[in-house]
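Trainee: Here is a sequence with its predicted model. Questions after.
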Amino acid sequence: MRLRPAMRERASDAAVTAVAVVLGLLMLRSAQVDPMPGQHVHLPSDLAVGGAACLVLLLFRRRWPVQVALLLSVGDLLASSAMGATAMGLFTLASHRPWRVALAVAGLNAVRVLVTFRLAGTDREYVESVTVVLLVYAVIVAIGMLVRSRRQLVESLTERARQAEEGQRLRVEEARLLERERLAREMHDVLAHRISLLAVHAGALEFRADAPDEQRRAAGVIRRSAYEAMEDLREVIGVLREAAPGAQPERPQPTLTDLPALVEESRRAGAHVTLDERVADPEKVPARVGRHAYRIVQEGLTNARKHAPGARVRVTVEAVGPFLAIEIDNPLPPGPRPPALPGAGAGLVGLAERVGMIGGTLDHGLSPEGRFRLAARLPLPDA
């Protein structure tokens, strides 16, 4: 179980303070066993100063690391047990501030150690004591710098991961919006065609000479309502038809009968595609279901061409009870899988939008045989 940031900080503060206490007691024991010339250890006062130094370290080391390190460097002049807190104060400084600041404070401590031991001991004791203390300080500062570098690296990687997730989320959202726009355009084409047919037939009935007056008036209402619906449709959805200047007009919306032409187009582009169509009468499949089936196969062929170039693709379209089942599968290329391209999976997100709109299901992934499989089931209306 991962700890929350505040709990991790408190645990880290407690661990650093515990190390300071252990180091301070070791230094106090050393001073009692082998005191320097003229050194007299008064245990109660020494422990009081050491305890106060550890308390300062525990409470303020994150907020004011520079000030705490400087204050503790004065404290170990008064008590041997405060040396542990001084060392951990340098560690905190090195792990929370740039290396220039850490080295500057560590240099001041080194000068203080040189002067203090020069005044207190003999030449032999001076060299031994200074060497040990400076080595301890150097190791502690180096460890603190390593901790800071690791923290910065983790923060950098976390930020990059967050940006990558945000980028993927935006790409998925963009794919959804693009697919909805595409669906709106298709809806505009289909509805405009059917409403215009309704208006034409209503107009023919309205102006039929032998039609009863009530029937002609009703046909007139239907014709005017159809034209008003056309105008509303143009205002609400027609704006999505706007394209860049010079863009080619879109072809009529495809249906299930256009699948062989789509497969043949992929074959001419160099793909190895096998189409297995098991629909008794494709023309009887509703246009909206056939249109979605066409887009699913189109996206599956595009994915196969992009991620498994040269692979043999198998397309199966079958009427299974009240559903139209579509399956596109292909073997994966040999060797390790390449890293995902930016925007990879956006097309599948769009297909999910499209299939969900008509109450179908979409499934994709690796099959037990190691082939990539894209499968959809689209509901067919009752015959």
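Mentor: Cool, got the structure.
Trainee: C-alpha from now on. contacts and neighbour counts both.
Mentor: OK.
Trainee: helices or strands next to the helix or strand containing residue 317 in the packing?
Mentor: Residue 317 belongs to strand 312-320 when assigned by DSSP states H and E. When contacts are defined as 3 or more Cα pairs under 8 Å, 6 or more residues apart in numbering; DSSP states H and E, strand 312-320 sits against strand 272-278, helix 287-307, strand 323-331.
Trainee: one more time with 10 Å, if that's ok
Mentor: The contact analysis (3 or more Cα pairs under 10 Å, 6 or more residues apart in numbering; DSSP states H and E) places strand 312-320 against strand 272-278, helix 287-307, strand 323-331, strand 371-379.
Trainee: So what touches it?
Mentor: 256, 259, 263, 271-282, 285, 293, 297, 300-301, 304-305, 324-332, 372-380 (Cα atoms under 10 Å, 6 or more residues apart in numbering).
Trainee: element containing the residue nearest the centre of the chain, please.
Mentor: The chain has residue 165 as the residue nearest its centroid, 1.5 Å off, counting by Cα atoms, centre = their mean. Assigned by DSSP H and E, residue 165 belongs to helix 123-206.
Trainee: between that helix and helix 287-307, how many degrees?
Mentor: On the basis of axes from the mean of the first three to the mean of the last three Cα atoms, to 10 degrees, helix 123-206 is oriented at 150 degrees to helix 287-307.
Trainee: rewinding a little: so among the contacts of strand 312-320, which ones count as buried?
Mentor: Among those, those scoring as buried are 256, 259, 263, 271-273, 277, 279, 282, 285, 293, 297, 300-301, 304-305, 324-332, 372-380 (criterion: 16 or more other Cα atoms under 10 Å).
Trainee: second one coming, line it up with the first:
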Amino acid sequence: MTNTAVALVVAVFTATGGFGTNDFFGPSLAGLDDRFPPLWLGVPFAVGVGLLTWWRRRLPVILLAGSLLANALVSAHMAVVVALYTLAERTTAWPKVTVGTLASAVLVGIPIWRFAGADGAIPISIAVCVAPALLGMYVGTRRELVERIRERAQRIEREQQHRVAQARSDERAQIARDMHDVVTHRVSLMVLQATALQVSKSEDAVTIGKHIGATGREALAELRSLVGVLRNDDDAPLTPQPGLADLDALIEESRRIGIPVTLDVTNQAGERPPLLVDHTAYRFVQEALTNVHKHAPGARTRVRIQQTPHLLRLYVSNGPGRPVTDAALPVGGHGLLGLAERVRLVGGEFTAGPTPDGGFEVIADVPISREEER
């Protein structure tokens, strides 16, 4: 019911003495015992109480005081009911509601007690004063609880989004540093080859020039991937990054910490993939094995690398492991985000999900461009 409708109903009941005729409730507290209050008295109180009811959510205490004043002269029990409900629903403070309810019960019950005795005064006072207050307390408390749950859910969602964004930013910064190292390594090779070209004095100049051109094209291709990726200003070493050739050492490290890992490498192309793709594959396997150690310690794990002239498929799967009991292991829930981000930045596709046997698998398909295409 809208404010207008509630205010109108309260005003009409106050002006006509409805919901509290003297034939049932007896004379008012002031002693007036007419069935209908005179217009000069009922209309002003009706207008005043109606206006207070209109602003009842802002002025619940003033509405209760005005309703009790009106009820002392005319029958304004409906106004008292609305005032007590509003006070309890808006404040939900037991001391204030208790004082208001007791004061209202006394002022409403005295004339009824005089007219009908305790048998009439007690149930009517409970119906007019206590019941609206209890209902208002219930509605107000439930509303506050729902609002708190909603605010908490929104706060948790914002925090989760912030953590995801921070994880993406950190991972992109790390990827950018790795890519910077790769490109720097390529350019360093170009500088060395250019120096060798100068020293050779035109001897084998064509061969060295081809090498410089190939290295330059690879560096340009990797620079395109670097554009738009944010990075920190930390100095990066000029050493080549690990790749598929270093997987044996990585697998051995995992075995030493208790992960039974098998490695299966198939290279139909017969050549090493581009340096950036090579390093991404290494990081992919490294992060996947780290996730196995965090979430499924001791699980049997299989790493498969399948390389064709145009595609590099990376597959890491594990079975069910032991329950996680080491509280020292950080579990941020963003490892898959880092894997997906790395694969996406080199133009690949990433999928992950549980396996039927209760394990987990991650798969990445990274395209490999031929040198002439690059």
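Mentor: That came through, no problem. Keep in mind the model is a prediction, meaning the values are calculated, not measured.
Trainee: Could I get the contacting residues of the aligned partner of the residue nearest to the centre of the first structure in the second structure?
Mentor: In the second structure, residue 165 of the first structure lines up with residue 157, judged by TM-score structural alignment. By Cα under 10 Å, 6+ apart, the contact list for residue 157 of the second structure reads 151, 163.
Trainee: separation between residue 157 of the second structure and residue 167 of the second structure?
Mentor: 15 Å (Cα to Cα, to the nearest Å).
Trainee: list the buried ones in stretch 40-49 of the first structure?
Mentor: For stretch 40-49 of the first structure, the neighbour count (16+ other Cα under 10 Å) marks 41, 46, 47, 49 as buried.
Trainee: Could you give the number of residues near the aligned partner of residue 203 of the first structure in the second structure?
Mentor: Residue pairing (TM-score structural alignment): residue 203 of the first structure is matched to residue 195 of the second structure. Neighbour count of residue 195 of the second structure, defined by other Cα atoms under 10 Å: 12.
Trainee: what's the distance between residue 195 of the second structure and residue 183 of the second structure?
Mentor: Using Cα to Cα, residue 195 of the second structure is found at 18 Å from residue 183 of the second structure.
Trainee: got the contact list for residue 32 of the second structure?
Mentor: Counting by Cα under 10 Å, 6+ apart, residue 32 of the second structure touches 22, 26, 72, 73, 74, 75.
Trainee: residues touching the second one, list them.
Mentor: Looking back up the chat, that one is residue 26 of the second structure. Residues near residue 26 of the second structure by Cα under 10 Å, 6+ apart: 20, 32, 33, 34, 35, 75, 111, 112, 113, 114, 115, 116.
Trainee: Now the buried members of these.
Mentor: Buried residues within these, counting neighbours by 16+ other Cα under 10 Å: 20, 32, 33, 34, 35, 75, 111, 112, 113, 115.
Trainee: what about the nearest residue to the fifth one once chain neighbours are set aside, how many neighbours?
Mentor: I take that to be residue 35 of the second structure. The shortest distance from residue 35 of the second structure to any non-neighbouring residue, by Cα to Cα, 6 or more residues apart in numbering, is to residue 22 (5.5 Å). Using other Cα under 10 Å, residue 22 of the second structure is surrounded by 21 other residues.
Trainee: My read is that residue 22 of the second structure contacts residue 34, right?
Mentor: Yes. Between residue 22 of the second structure and residue 34 there is a contact at 6.9 Å, judged by Cα atoms under 10 Å.
Trainee: can you redo the contacts of residue 26 of the second structure as CSV with secondary structure and distance to residue 305 of the second structure?
Mentor: Output for these, formatted as CSV (DSSP: H, G, I helix; E, B strand; the rest coil; distance: Cα to Cα, whole Å):
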residue, secondary structure, distance to residue 305 of the second structure
20, coil, 87
32, coil, 97
33, coil, 97
34, coil, 97
35, coil, 95
75, coil, 88
111, helix, 92
112, helix, 90
113, helix, 92
114, helix, 95
115, helix, 95
116, helix, 93
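Trainee: which ones are touching residue 67 of the first structure?
Mentor: Counting by Cα under 10 Å, 6+ apart, residue 67 of the first structure makes contact with 60, 61, 73, 89, 93, 105.
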